[in-house]
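**Student:** sequence first, then the predicted structure, then my questions.
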Amino acid sequence: MMAFYDYLEIEKKWQNLWESKNNFHGVDFSEKEKYYMLVMFPYPSGRLHMGHVRNYSIGDVIARFKRMQGYNVLHPIGFDAFGLPAENAAIKHGTPPKDWTINNMEEMEKQLKSLGISYDWEREVKTCLPDYYKWTQWMFLQMYKNGLAYKKKSFVNWCPSCQTVLANEQVVNGKCERCGTDVGKKNLEQWYFKITDYADRLLKDIEKLKGWPDKVKTMQENWIGKSEGAQIQFGIEGREERITIFTTRPDTIFGVTYVVLAPEHPLVKELVKGTEYENSVNEFVQKMQFMNEIARTSSETEKEGVFTGAYAINPLNNERIPIWIANYVLMDYGTGAVMAVPAHD
């Protein structure tokens, strides 16, 4: 029995053999049943760590198992190399982003190959190179020409240290998961894809995701975020503007006792300007800048609100009802304004 496992010699021997025989190449035209094994591409903002090893070794086990079952497996690898994490790392190290990114990719390739993971290196993708991003640009132009890509201003999570927009999942306890800086809101003009045109199809196709955890499928449904309802316009006492609210229960309009605006709603500052409510409302708006949407809409979060001093008019019964702002109303949902019917909530 071998007393010492010389992994450098033994593993290199087999890795060289696999490479010489091109064992992991996904054949373009094969009579075998196809299997596509895709793992998340790493950001080349540094070197590989044990989190990468855990993720990619699991994917490798599946790819090898499927080959043993007789499948024609396509198991590609690449680098998500065209984003702000790599640029921020380059700034931190005082190195041009291109040099930093290319050097990291070369080093990570060596690390991945030393692990012996069964990638088809002929299918390697580097998203920062023209042979890849020319196609993403082409796809964007097709969507733009067909009205599926558009620009608008919206409040986003903003990390002042990383100088970048963050997804809700990247904000942990009000701080940037990468650098720990307090995250606020910033009103930026940005590009959007009009997925709403495909909401029904996207929701229906979730049923085709066999084997996916229910939790993940629910997250996808929430991300698509389709709601069916009606838009109703409420007048504002003493003003010409109107508040358009979205509701899934227009039948309850006679029970409305107040209207709620998102703190980021463009009407908020106008309603309180020069009034006794201006300071308290602005303080509440500022507080909401450091609270992400997940926390604001959580069932565990206490509902908070501030009266604006203004009143809306119910369009059906002309009843005068107060206008509030609250943490649980989001600017990105519906119109950023809802009607409150406490008896039905």
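**Tutor:** On my side now, so go ahead. What you are looking at is a predicted structure, and each value in this text was computed from that prediction instead of being measured.

**Student:** CA only for contacts and neighbour counts going forward, please
**Tutor:** Fine.

**Student:** from N222, how far out is K215?
**Tutor:** According to CA to CA, to the nearest Å, K215 stands 11 Å off from N222.

**Student:** same check, this time on L271
**Tutor:** 32 Å.

**Student:** quick one: which of those two has more around it?
**Tutor:** L271 (19 against 11; other CA atoms under 10 Å).

**Student:** you'd agree that one is in a helix?
**Tutor:** Yes - counting by DSSP: H, G, I helix; E, B strand; the rest coil, L271 is found in a helix.

**Student:** got another one to weigh against that:
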Amino acid sequence: MADTYDFRSIERKWQDYWRQHNLFQVERREDKPKFYYLDMYPYPSGELHMGHVRNYIIGDAFARYRTMQGFNVLHPMGWDSLGLPTENAAIKFNQHPVEWTALCVGNMKAQFERLGISYDWSREIDTSSPDYYGWTQWLFLQLYKNGLAYRGPGLVNWCPGCCTVLANEQVVQGCCERCDTAAERVTREQWFFRITDYAEKLLGDVKLLGRWPERVVRMQEHWIGKSEGFSFRLSVEGLDEQMEVFTTRIDTIFGVTSMVLAPEHPLVAKLTEGTEFEAPVREFAQRAMGLSVMERGSDETEKLGIFTGAYATHPLSGQRIPI
């Protein structure tokens, strides 16, 4: 008997056994309750880091726990591999994106297997595969044909380093989480989906989530974004323009003391152009736009503002309202 435990040889032995006997491959079973456990697919950067290990081992422990409880557990894995980060990496290492992705996927899959995670690799998907994205294109066309997809200008988080748009969650303290370049808030022509057309159905489905944490449920409802209220218009002194205001509490209109514009609002530049307020307002707006949408909306972030030097007219009393 060996004096020491040989981790490598013993792990390799049993991982080979699992692979040869398709231990984690799931078949349809009518005699067991089904359970679907999906970890968020990783971007195939080429190497797993400890954040990956922590995240996916937690998922594996839960999937195995459900298996031990008698569930027929489907635990698949795939690769979120389509997009500009992949193209940028391919340019950096002078390889075709397809070749680079295959190399990274192969290495990360081997690392997952060495970790012994119970994935059903027969159901592996790759979002950069034509077999996969062909269906996403088909789905987009159905939305477009039914008037649910449209183009228009919109503000995005832009990373000049990665040359790509960032999700709000990818902006950390005003910088790209991947390359640490300062993110910019810019207007880009882009595609939108009419998600609000499905707001009622989505909200109804949220109620079916069962034992989800209340905080996460609130986040889902906020993302769906249904809001009932009233819209009214305010005239702007010195400009042949009106501001449209939406409020869920129309009764508070009598107590209006000021109007607040987002720093990206096109009226900000118009209101201050050529005035003593132009430079300080521009500087303030640039600082504010350096924060992510999540940071700006956080209860923990101090709310700041700056006077534009302009006034709106109250629609009922006619009083001047500072903007």
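**Tutor:** Alright, I've got the coordinates. Keep in mind the model is a prediction, meaning the values are calculated, not measured.

**Student:** what about Y150 of the second structure, how many neighbours?
**Tutor:** 12.

**Student:** from memory C179 of the second structure sits against C162, does it?
**Tutor:** Yes - with contact defined as CA atoms under 8 Å, C179 of the second structure counts as touching C162 (7.3 Å).

**Student:** so which of these two has more stuff around it?
**Tutor:** Between C179 of the second structure and C162, counted using other CA under 10 Å, the more crowded position is C162 (18 against 11).

**Student:** show me what that one aligns to in the first structure.
**Tutor:** Aligned by TM-score structural alignment, C162 of the second structure pairs with C162 of the first structure.

**Student:** quick one: contacts of the helix or strand where Q142 of the first structure lies?
**Tutor:** If you go by DSSP states H and E, Q142 of the first structure is part of helix 130-145. Outside helix 130-145 of the first structure, the residues that touch it by CA atoms under 8 Å, 6 or more residues apart in numbering are V125, K126, T127, A149, Y150.

**Student:** show me what whichever helix or strand comes after it is packed against.
**Tutor:** Sequence order places strand 149-159 as the next helix or strand after helix 130-145 of the first structure, per DSSP H and E. The contact analysis (3 or more CA pairs under 8 Å, 6 or more residues apart in numbering; DSSP states H and E) places strand 149-159 of the first structure against helix 130-145, strand 164-166, strand 184-193.

**Student:** now tabulate these in CSV and tack on mean neighbour count and distance to N104 of the first structure.
**Tutor:** As requested, those are arranged in CSV below (neighbours: other CA atoms under 10 Å; distance: least, CA to CA, whole Å):
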stretch, mean neighbour count, distance to N104 of the first structure
helix 130-145, 13, 18
strand 164-166, 16, 21
strand 184-193, 15, 29
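
**Student:** kindly reformat these as a markdown table containing distance to S45 of the first structure.
**Tutor:** Output for these, formatted as a markdown table (distance: least, CA to CA, whole Å):
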| stretch | distance to S45 of the first structure |
| --- | --- |
| helix 130-145 | 19 |
| strand 164-166 | 15 |
| strand 184-193 | 24 |
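
**Student:** circling back to that earlier point, which one of the contacts of helix 130-145 of the first structure is nearest N16 of the first structure?
**Tutor:** V125 (22.1 Å; CA to CA).

**Student:** what sits closest to that closest one if chain neighbours are left out?
**Tutor:** G78 (4.1 Å; CA to CA, 6 or more residues apart in numbering).

**Student:** residue in the second structure matching that neighbour?
**Tutor:** With TM-score structural alignment as the criterion, G78 of the first structure lines up with G78 in the second structure.

**Student:** doesn't Y41 make contact with its match?
**Tutor:** Yes - the criterion here is CA under 8 Å, and G78 of the second structure meets it with Y41 at 5.4 Å.

**Student:** neighbour count: these two, which is higher?
**Tutor:** G78 (21 against 16).

**Student:** so who does the more buried one touch?
**Tutor:** Y41, P42, E124, I125, D126, T127.

**Student:** 6 Å - rerun?
**Tutor:** Y41, E124, I125, D126 (CA atoms under 6 Å, 6 or more residues apart in numbering).

**Student:** export the residues you listed as TSV, with columns for distance to L202 of the second structure.
**Tutor:** Formatted as TSV, those follow (distance: CA to CA, whole Å):
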residue	distance to L202 of the second structure
Y41	23
E124	28
I125	26
D126	27
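
**Student:** let me know the closest of these to I323 of the second structure.
**Tutor:** Y41 (45.4 Å).

**Student:** now that closest one: how far from T127 of the second structure?
**Tutor:** 10 Å.

**Student:** where do the contact lists of these two overlap?
**Tutor:** By CA under 6 Å, 6+ apart, the residues touching both Y41 of the second structure and T127 are D80.

**Student:** P42 of the first structure against F79, yeah?
**Tutor:** Yes - if you go by CA atoms under 6 Å, P42 of the first structure and F79 touch, sitting 5.4 Å apart.

**Student:** now G46 of the first structure: closest residue in space that isn't a chain neighbour?
**Tutor:** N104 (5.9 Å).
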